[in-house]
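>>> Got a sequence here, can you build the structure:
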Amino acid sequence: MHSYTVEPLYVKSDHEVIAADFYRPKSIEKPAVILMAHGLAALRHFKLVQYAQHFAQAGYAVVLFDYRYWGGSTGRPRELVSIEAQLDDWRSMISHIAERKSIDAKRMILWGTSLSGGYVLSLASRLHNIAAVMVQVPFVDGAESAKLYPLQQLPKALKISSQDYMGAKVGMSPKTLAVVAQKELCFLPTTDSYAGYMSIVNPDHYWSGEIPARVFFNLIRYRPIQEVRQINIPVLFIAAQRDSLIPIESSRETATNIAPYVQYEEWDMQHFDIYHGEWFKKVIQTQLEFLQQLFGVQ
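Now for the predicted structure:
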């Protein structure tokens, strides 16, 4: 087990500044590096620190960041989710890491969960300086996930999304929608999502629980599944069989499209189980074994 330091890191992305934590093992001169960020409307402090700590103890450098508009990063309106901007933030962080002398940029791994899992699959299909990808319960097909949204609520969600999008064009204040809620209209209305999402929220960090509604339509149109055939690096893909947000059939089809480069696993769990208890222990063990097969013991 390696000791490590955690340093603040600030990286420019377009006109904004991305806040990150840089975990660096003390005893390894140029370690492999894992780049991490969270899923929909989540901060890096929502259960991702526990992953970063385990990776650093195993001898890997880790850069864990917040997207623009979130957490310690700059940008307004606050708590805006923009798929395009968040993908740009990933590219900015990748470019920054590639230039750092204290790590081995040739061994850069992208790590994603839920929506960020979709991001890193998209990026791995386009970029050529990535060594491997690890995704857990990744968002792979917005069109298919939309079919799980309650049919009677879908027109209302699309309407407020359209209103917010058009209002933003003329400088109006955002129309927001709850990320999760027990009874009201929200982004993630499935039966296990409220308790599941709230189980990862860190009360020590500000989080309103609402985001501008304009991203709803963009999420439906975001389909990493259509890009993954271009991936030609090792991918660890862990799916939840009882995922109420991502159809297991979509995960299976995506993994098939990545073959033969994918190590695909299905576990009998729900979407948010992977952050807790025995499932968390299992995912850390599985991810570290995958890395060891690629790079050997750090």
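>>> Every contact and neighbour count from this point should use C-alpha atoms.
Noted.
>>> which residues of the stretch 1-150 of the chain fall in helices?
Secondary structure of the stretch 1-150 of the chain, counting by DSSP state H, counting those that start in this stretch: helices at 48-57, 83-99, 115-124, 142-146.
>>> Which one of those lies nearest to Ile233?
For the helices of the stretch 1-150 of the chain, proximity to Ile233 was assessed by CA to CA; helix 115-124 is nearest, at 7.8 Å.
>>> For the closest one, which outside residues touch it?
37-40, 87, 110-112, 130, 133-140, 224, 227-228, 231, 233 (CA atoms under 8 Å, 6 or more residues apart in numbering).
>>> what's the angle from that helix to helix 83-99?
Between helix 115-124 and helix 83-99, the angle comes out at 60 degrees (axes from the mean of the first three to the mean of the last three CA atoms, to 10 degrees).
>>> contacting residues for the closest residue to Arg24 other than its chain neighbours?
What sits nearest to Arg24 in space, not counting adjacent residues and going by CA to CA, 6 or more residues apart in numbering, is Ala61, at 4.7 Å. Going by CA under 8 Å, 6+ apart, Ala61 touches 22-25, 31-34, 55, 103.
>>> Here is a second sequence; please produce its structure as well for comparison:
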Amino acid sequence: MKTVAITFDSSGTECAGALYTETDTVGRPCVVLCTGFSGTQDTPSVVAAAQAFAAAGMTALTFDYRGFGASAGRPRQVVDIEDQLADIRAAVRFAREHPLVDPDRIVLWGTSLGGGHVVTVAADDERIAAVLAQVPFNGFPRRAEGRSTRATFALLRVMVVDWLRGVFGLSPHYIPAVGRPGELAVMTGPQAQATIDAMRSDTWRNSVAPRGLLQMMRYKPGDHAPRLRMPLLVSIAEGDRETLAENTVELAERAPRGELRTYPFSHFEVYRADNREKVLADQIDFLRRVLPEV
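Sure, this is the predicted structure:
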């Protein structure tokens, strides 16, 4: 398999990416992979997904959002929804102009927060051929399981403090993206921590500016689902406590051509090697069914 480092411009910021191919045949479908909250393109699950799509005869494009991983942009480790949506659109433009890619067979794949992003972006781009939303974000649960009221208020406090620092042009007030139960972090729990402990990445950092959570409180990708004209596959985990199934099912239900697959996993178990192989196999079968000549 061939992997080529690439860069593209997104609103004046250079984003770093990689193209995965098994052949130099031109005019093939391209899957643009969009990471989750604070994720980077070199994490094992994203690399495995890109390799699986490339092995199935497609081109795969991974990239880092501005301020994360190998991409430029400051301040670092700040999740900004509008900026990330702009980066995805820029990645799609790059793919459409690449000689290996059929510009009318671009597929968006996203996981967690990225799974919500791909629905939002595709709703405004009728040329997107298909969408794969994996354990997608579609609004916060009313109450985070395993987080006490005291811990919730502590997180809200640092969110507001960090937002105010941004307003006044000060450096972010970082907290861990993932922590153990009882720790001040965006996501907590033994399964989340086990996933991080097994992480192999040169660029991922367990540090993020919590101001982005304030934007996510108002972000509901499901509002855009009725405008999707392309096939959508939503892959959810029955035991998900980060992106609750009762919220994510809505994406498939509201999309005119939405389909749903459920798995007996938790949110973070989707990224385990044995589990993700099943999910990816189903996603590839879906693309072979809805895209011509895959």
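>>> looking at the helices of the stretch 1-150 of structure 1, which is buried most?
Ranked by mean neighbour count, the helices of the stretch 1-150 of structure 1 are led by helix 115-124 with a mean of 26 (mean count of other CA atoms under 10 Å).
>>> What range does that one cover in structure 2?
Using TM-score structural alignment, helix 115-124 of structure 1 corresponds to residues 113-122 of structure 2.
>>> what's the mean gap between that stretch and the aligned bit of structure 1?
Comparing stretch 113-122 of structure 2 with its match in structure 1 after superposition yields a mean distance of 0.6 Å (mean CA distance after the TM-score superposition for structure 1).
>>> Grab the nearest non-local neighbour of Gln182 of structure 1.
For Gln182 of structure 1, ignoring the flanking residues on the chain, the nearest one in space by CA to CA, 6+ apart is Tyr194 at 6.3 Å.
>>> What's the local residue count around that neighbour?
Here the number of neighbours of Tyr194 of structure 1 (other CA atoms under 10 Å) works out to 17.
>>> likewise Leu170 of structure 2?
12.
>>> and Ser244 of structure 1, what is it in contact with?
148, 190-193, 270-271.
>>> Just the buried ones among those, please.
190, 192-193, 270-271 (16 or more other CA atoms under 10 Å).
>>> Arg242 of structure 1: which of these is nearest?
Gln270 (4.8 Å).
>>> That closest one matches what in structure 2?
Checking TM-score structural alignment: Gln270 of structure 1 goes with Ser266.
>>> distance of its match from Asp9 of structure 2?
According to CA to CA, to the nearest Å, Ser266 of structure 2 stands 36 Å off from Asp9 of structure 2.
>>> Then Val47 of structure 2?
From Val47 of structure 2 to Asp9 of structure 2 the distance is 22 Å (CA to CA).
>>> same deal with Ala225 of structure 2?
Counting by CA to CA, the gap from Ala225 of structure 2 to Asp9 of structure 2 is 28 Å.
>>> Look at the two and report which has more neighbours.
Ala225 (24 against 14).
>>> what sits against the aligned partner of that one in structure 1?
The alignment partner of Ala225 of structure 2 in structure 1, by TM-score structural alignment, is Val228. Val228 of structure 1 makes contacts with 121-122, 124-125, 254, 257-258, as judged by CA under 8 Å, 6+ apart.
>>> One more pass at 10 Å, please.
Applying CA atoms under 10 Å, 6 or more residues apart in numbering to Val228 of structure 1 gives the contacts 118, 121-126, 140, 254-259.
>>> could you check the distance from it over to Gly112 of structure 1?
For Val228 of structure 1, the distance to Gly112 of structure 1 - CA to CA - is 15 Å.
>>> likewise Pro189 of structure 1?
Distance, Pro189 of structure 1 to Gly112 of structure 1, by CA to CA: 22 Å.
>>> Among these two, which residue is more densely surrounded?
Gly112 (25 against 22).
>>> how about that one, what does it touch?
35-39, 118-121, 133-139, 237.
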